[in-house]
Each structure stands twice: as structure tokens, then as C-alpha cells.
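Colleague: Sequence plus the predicted model coming up.
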Amino acid sequence: MRSAVLLEFGKDLAVESLEPLAPGPRDVVVAVGASGICHTDLSVRNGLFAGMVSGPMIGGHEGAGTVVEVGKQVNRVAVGDRVIASFRPACGTCSYCVRDSSHLCDALGPFLRKPRAARSDGSQAVAMSGIGTFSDILTCDEASVVRIDSDLPDAHLALLGCGMTTGVGAALFTARVRPGSAVAVVGCGGVGQSVIQGAAVAGAARIIAVDPVASKREVALRLGATDTVDPAVAPPEEQVRELLRGKGADCAFDVVGTPEIVASTYRMIGKGGTLVLVGYGPMDGEFRVPAFDLQAQEKTVKGCVAGSAQIRRDYQVLIDLIESGRLSTDALVSQQVGLDEVNVAMQAMLSGEVIRSVVTTF
């Protein structure tokens, strides 16, 4: 198998030939058709979650492909099934899964630590999010894959493994955006553009896209945004409030994660408003919220993991919305690249040149 492996924080991933370890009785082997490159991949490479990574790790956490082998105890998928690999598993039996909160599934921790392949020097590599989609072949627990029914190409289905589900779900499932409401979205990469689409599906009357990159603001308008804000012109919270006649947004989504931008996004919401934290920030990051303002204006701050989506139900729901034309994946896939170009594609994402790059040639 060919895989892009994280060997040292802050360094490019190394594309290597690995020997896959034998699958266990609950494991599924998938021929990867496509893997999206998400900003979280860059954050992991740069050490944002250093305490959660030990030893070599196959990168990638957003993919789709076809099942080629299953363990004896696997009963959710079969050889030949098309599947989406999810960066959040859904074991179906933990206390969170049985309470319809599978996005918080307890199985993730053990999956992160399980070796999946051997390197030429004899060391073993784990897989990012328990799947490691920057590889032509991945082995994972059946809890991490969902069988789907669709003719969409893998390059588009892969986005549902993380970015699109997180963004659309943030609007539909986490914030539960109401028809006629006013929404601000800060950060318009692949996830932010998906928040915009989710807010449009939910019936938001005003959707304000905030991003310093002009091309991303233009894409946002095509995907449902009614207004755009360039934070370089003036403080974005002031611009958002001006557009909303001083009242502030009903929901504001931070899709960046840095404490300064989180605090700015909080200042965009009005009375009874909700701030939704979608972007991953530093593990020791903090931001201040004025307690009186939070209480007296009945505001809410909510975390968002995987768009609060229940993958065994919601992947197919989102696919149906794509196939009916209510959601678009076309506008999100900026380019398709080979595995050897994964580091170049990460840099293009960092510089704002692309919405989403997808690895389709391994």
C-alpha cells in the first residue's frame, strides 16, 4: 500500500510503501477512491494535537471507496459496498451512540492507538482518526465506515467523511437554524462553505460570509450567502451588525478556531443569539465571554463536533440533498491531485488558493 505518513511535526508527510497489518474480526479493508484534504490535516501535521499522536501516523481522515475485505464478525458492510470512511466512528453500543449522540462515540480513542501498517524499518504506523485516508488501502473497524447508495463520484462522496457533514450539520443539527433567521459564517473554506449551504437549506433569510479571500467570498455568494464581509476593511463584527441594522446575528459560526476570531464571532450575535464553535483551535486556547452579557441577553455558546451528525442516518440524508440539487459538492472540489502532491495541496489550502483539494490518484 502507498500512504502519506506523518513522521515529524512541522514537516511534510512522507509518501511510503507500507505493509498492511492483518485485519481483525471486526475490521473492514477499503480500496480508497478519494480522500479530501482538510485544514485539520494541516493542523495535525503542525502538532496541534501532539498529545494524541504517538509514532508514525498515516494521514487523512476524509475518504470514500469500496470494500474489498471484511472480518468474520463484520455485519454492517460487505465486499463490493461503496462506503464513506468517517473521522468519527459510530459503534452503536456506547452510552453516546444509544442516546442518538454517535458523533461523541467512545470508540474513537482506542481506534487512534491501533497500528494498521508496518514500515520498511519495522516500525508500525497508526491511522489518523482510526482510518488514515491518505492511502490507496485502509483498514479500520466497521464502526468507522457507512455503506451508501449513490452514483456520485468518490471525489465528492469523500467530502462527507468530514468537511461537508461538519459544515452542513453545524447549521442543521447543532445550531438548528430557523427559517427567516440571520446567520454569520466566519471562515469560508470547505467547512465554512458547507455551513452556508446548510443555513440556506434551513431557510435562513440572511447569510453573511466573512473571509479575507475574495474568491472564497465569491463562491459563498454562489452557494447561498446573501452578503459578504472582508475583515480587512473594518472589524468584521461591526460590519455584520451594520448589515443587520445593529441587532446582531441569530447564529454565528466560527470555522477558524483561533481565540481572537472566536471572540470576534461572539460579538456578532444579538440577543438570544448562538455562537457555534466549528473550527479546531489550539488545545490550550481560551477566549473570554462577558458573563453579564451572556446571561442578560440570553446568549448561547455551543461546541460542534462533526456537525452533530448521526452518520448512519445523515450521510444518506446529505447525499439525497446533493443528488436533488439542494447541496453542491462541485463548488467545493477545487482540484484533484495525486498522493505525491499532498504536501503541495496542503500549502495551497493554507494560502487560500483552494476550497478543497481531493487526492484521487494513489
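Modeller: Arrived safely.
Colleague: alpha carbons only for contacts and neighbour counts from here, please
Modeller: OK.
Colleague: Pull out the buried residues from stretch 111-130.
Modeller: For stretch 111-130, burial by neighbour count (16 or more other C-alpha atoms under 10 Å) applies to 111-113, 115-118, 124-130.
Colleague: And these, which is closest to Ser351?
Modeller: If you rank the buried residues of stretch 111-130 by distance to Ser351 using C-alpha to C-alpha, Met128 comes first, at 23.6 Å.
Colleague: how much space is there between the closest one and Phe87?
Modeller: Distance from Met128 to Phe87, counting by C-alpha to C-alpha, to the nearest Å: 8 Å.
Colleague: repeat for Asp314
Modeller: To Phe87, Asp314 is 14 Å away according to C-alpha to C-alpha.
Colleague: out of those two, which sits in the more crowded spot?
Modeller: Neighbours were counted for Asp314 and for Phe87 using other C-alpha atoms under 10 Å; Phe87 has more, 24 against 16.
Colleague: and the comparison structure, right after this:
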Amino acid sequence: MTVRAAVLREAGAPLRIEEIRLPEPGPGRVRVRMAATGVCHSDLSLARGTLAQQVPAVLGHEGAGRVVSVGDGVSSVRAGDAVLLNWAPPCRQCWWCAHGEPYLCARSGEVAAVPYAQLDDGSPLFGALGVAAFATETVVAESACISVPGDVDLVEAALLGCAVLTGVGAVLHAAAVQRGESVAVIGLGGVGLCAVQGARLARADPIIAVDAGPEKAELARRLGATDVLEPGDDLGKRIRALTGGRGVDHAIECVGRAQTIRTAWSITRRGGQATIVGLGARTDTLSFNALEVAHFARTLRGCMYGNADPAVDIPVLLDHVRAGRLDLGTLISRRVALDDVEPAFAEMIEGRGARTLIIFEGEGT
């Protein structure tokens, strides 16, 4: 049957809403009718060619929906189940999976290199990150489906699939922030605002949010920031004034630019840690002088998918949602239709809003 999808024909071109041919699920595969999909900066990077993607492709990876049908051998979900989609399901067999790093699985990206559907003319179509959630329906691997309990809002739950798992995970797993430690979060998009909430869950103090958009200040405070600063030449001085003259114990960078990574490094105290969450361009080069690395004894580390295991961590996050410790609704700045994905990209480029959710028919607005 055919479904509607936002198709990327070539890198840098606008997404086009088209009818695509979606197959019935084969062995180990699951067909899902989407309820909601978040518009993530990684989608923009794939669309503009900053991150490589075979085309034509359907983007979208932060989604939730209901199972329509399953292929042979599928046992963990069945038709009618509510599911969250995992864009990086680990194989559980490679070296990284066997050594407790499933977020670095060597095989998790293999499914994205195989066509999953067809264009209306029969041409093969790829699913970005193996999910292809910018569509009314998609077909994914069984391992990409995580069950969502009936007492959780399925539309808001879509955010757990990337922004929340990445932002909260960066603080709790990659940085391993401890109670009373100071944290600065640079960049208050969806992931950055989730990192602010992660710092609050860790009982960090102070929690300093940094963003060029003054309209995000109140939102950051609602989610746990004790202080909100705009960037500038004196940012380091202002942060040291809030941290006993030292700098923060942890800087969480959620932008993905050499300049902001350098800022994260510079505002971190001697012996502290800067954790880099944002995915940048390979042409954007970061440099250090040979003296400062040893002198400051700081740690600079990367973070992929919150250094999390979705199968383990999503249930924990759901408990936080139920208990009111994790706020999903406040993260949603706009709810739009599938046709509005390009305007959502434009808002993201301008730095406006937190997270835009694409809401599909029958799920409300």
C-alpha cells in the first residue's frame, strides 16, 4: 500500500511530500503507524548533507506510534501495541556491545544502508537511521521497537527516542554528574533542555544554561536551570563568578560547533570535564595548544546517544515521567503537520523554539 512521506531526493534539496510504496513487514520486521515524530537537528544535518545519507530517503528518527502488523518471528510486540522507535538498536554481539557500550554498536547502522520501501515509480527508497519516521507509516526492525505503557502520552513519548535519551543520558551516563557538582549546558534546543533536566535529576548545583536566544531563559528555568546566560567574550568570567572562581565541574555542549566546543572546554574548571553531545561537520576543526591540555588536566569526551542503552534506560525515563520528575510537554514548542517539516527546519536554523513535533492524523494537535 502507499503512505505519505517527506522524501529527500538529494542533499540540500527541500523535502517533498510524496506517496511511497511501503511493503508488508518481512521476517523480524514491524510495521508502525506513526503518532508523532520530533524534528531533530540530526534530521537537518542529514537533509543538508552535513551527515552522509543515501538518497532518495525518508528522514525522521525520533518517533512513536502503534504497531499495524508484524512479520514472521516477531514476538516482542503485536498489532495494536504502542511503541517508541529506537534509531540505533544494538546487535548485542559485536565487541562494543559485549563490553558495555551498546551505543557504539558496530552494526546498528547497517539497516539504513538497505532500501526499505519504494518511490511511487518503483525506485528504491532508503530509511534514514533505519527509522524513516517522517511518514504516516514505516517498517522497522523488531529490535527498533520499545513498548510504551498505556498510561504514558504516546505523542509526548516520541521525544524519549532521541532528545530526552541523549540529553539526560549525556549528564547521567557520559558525564556522570554527581549531586552538588556544577553544570553548564551550552545550547538550549531540545537536547540541551533535556540536559538541563538531567542535571536537575542529578541534583547538580548550580545549573547554568547558555544560549543566544533570550526567549529560552524562562523555559530553561522552568526545567531546572538556576542561572541563564547569553554567550559573549566575558562568559568565562561570569561563569567563574557563579562557581567560586573555578569554572564548572561539567560543561555539556549541545550545539556541535568548534567554537562552542572550545567554549565548553574553556569554562570547565581545572580537572573538570567537558562532554560534547552536538554532532558537527567534519570540516569544522577544533584546536588546542600543547601546554593547556596537561596544564588544565581537563577531560574532553564525546557522547553518542546519551551513552545509553534504550532498552534499559527508556523504562527508567518513563518512571521519571510518571513521577513528574521529567517534563516532556514543556519541551514541545510547536505541533505541526507532516507538510510543515521544512518550516520546522527553518525555525531550527534560526534557533527558535525547543522541539517541534509532527503530529499525525488522529492524534490531535
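Modeller: Thanks, I have it. This structure is a prediction, so every number in the text was calculated from the model and none was measured.
Colleague: Would you pull the TM-score for this pair?
Modeller: In this superposition the chains share a TM-score of 0.95, using TM-score structural alignment, normalised by the length of the first structure; 359 aligned residues with a C-alpha RMSD of 1.5 Å.
Colleague: what's the most distant pair in the buried residues of stretch 111-130 of the first structure?
Modeller: Ala118 and Ser129 (17.6 Å).
Colleague: And for Phe111 of the first structure, nearest residue in space, chain neighbours not counted?
Modeller: Here the nearest residue to Phe111 of the first structure in space, its sequence neighbours aside, is Gly130; by C-alpha to C-alpha, 6 or more residues apart in numbering that works out to 4.7 Å.
Colleague: cool, Val28 of the first structure as well?
Modeller: Val70 (4.6 Å).
Colleague: For Arg116 of the first structure, see how far away that neighbour is.
Modeller: If you measure Val70 of the first structure against Arg116 of the first structure using C-alpha to C-alpha, the figure is 15 Å.
Colleague: Next: Asp154 of the first structure.
Modeller: Per C-alpha to C-alpha, Asp154 of the first structure is found 23 Å from Arg116 of the first structure.
Colleague: before we move on, what about Val5 of the first structure?
Modeller: Using C-alpha to C-alpha, one gets 12 Å for the distance from Val5 of the first structure to Arg116 of the first structure.
Colleague: cool, and Gly36 of the first structure?
Modeller: According to C-alpha to C-alpha, Gly36 of the first structure and Arg116 of the first structure sit 20 Å apart.
Colleague: In the second structure, point out the residues matching the longest strand seen in the first structure.
Modeller: For the first structure, the strand with the greatest residue count under DSSP state E is strand 27-37. Alignment of strand 27-37 of the first structure against the second structure: residues 29-39, by TM-score structural alignment.
Colleague: mean distance, that stretch to its aligned residues in the first structure?
Modeller: After superposition onto the first structure, stretch 29-39 of the second structure sits on average 0.7 Å from its aligned residues (mean C-alpha distance after the TM-score superposition for the first structure).
Colleague: one step back: mind checking which of the buried residues of stretch 111-130 of the first structure land in strands?
Modeller: If you go by DSSP E, those have Ala117, Ala118, Gln124, Ala125, Val126, Ala127 in strands.
Colleague: What count of nearby residues applies to Arg245 of the first structure?
Modeller: 9.
Colleague: whoops, I mixed them up, Ile207 of the first structure
Modeller: Ile207 of the first structure is flanked by 27 other residues according to other C-alpha under 10 Å.
Colleague: One more: Arg246 of the second structure?
Modeller: Arg246 of the second structure has 17 neighbours, counted by other C-alpha under 10 Å.
Colleague: Show the contacting residues for whatever residue of the first structure lines up with it.
Modeller: Using TM-score structural alignment, the partner of Arg246 of the second structure in the first structure is Lys247. By C-alpha atoms under 8 Å, 6 or more residues apart in numbering, the residues touching Lys247 of the first structure are Arg241, Ile269, Gly270, Lys271.
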